[in-house]
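In: Structural data only, the sequence is not supplied:
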């Protein structure tokens, strides 16, 4: 069992701060698809404050 990689913001796969790129790299997902899903969920759900969550992750996740 390999040790898990920490959550870090991506330096290479970024649109704003690299948060979604870092999460996609961590799990081996497609970053574009993750961004699209995140935006759709953020817009469709009043209970999910997408911008606030993104800003918090930007502040808490270290850059790789």
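Out: Right, received. Where do you want to start? It should be emphasised that the depicted structure is a prediction, and the values quoted were computed from it without experimental measurement. Numbering: from 1, shown residues only.
In: alpha carbons only for contacts and neighbour counts from here, please
Out: Noted.
In: what's the distance between the residue most central in space within the chain and residue 1?
Out: Using Cα atoms, centre = their mean, the residue of the chain that lies closest to the mean C-alpha position is residue 20, 2.4 Å off. With the distance defined as Cα to Cα, to the nearest Å, residue 20 ends up 25 Å from residue 1.
In: try this one next to it:
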């Protein structure tokens, strides 16, 4: 009998799916989706929000552990 750990996954920047800071790769790994979809969503969000998404990306880059 095996027991699965119920420990939550860490929300951190990616070390393998990294293009700039690893934020989009980390979000993709956390939610189990393709990193390119998250990157495309981030670019679209940057245009739609008038640059506010860029500030959010930079804040996550500084706050999330590697």
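Out: All right, it came through fine. Treat the numbers as computed from the prediction; the structure is a model and nothing was measured.
In: Mind checking the TM-score on these two?
Out: Here the superposed chains carry a TM-score of 0.85, computed using TM-score structural alignment, normalised by the length of structure 1; 62 aligned residues with a Cα RMSD of 1.6 Å.
In: ok so, going back, how near is the counterpart of the residue nearest to the centre of structure 1 in structure 2 to residue 51 of structure 2?
Out: Applying TM-score structural alignment, one finds that residue 20 of structure 1 aligns to residue 24 in structure 2. Here residue 24 of structure 2 is placed at a distance of 16 Å from residue 51 of structure 2 (Cα to Cα).
In: ditto for residue 30 of structure 2
Out: Distance from residue 30 of structure 2 to residue 51 of structure 2, by Cα to Cα: 24 Å.
In: Mind checking which of those two has more residues around it?
Out: The neighbour comparison of residue 30 of structure 2 against residue 51 (other Cα atoms under 10 Å) goes to residue 30, with 15 against 12.
In: Who are the contact partners of that one?
Out: Remark: with contacts taken as Cα atoms under 8 Å, 6 or more residues apart in numbering, residue 30 of structure 2 is in contact with 9, 10, 11.
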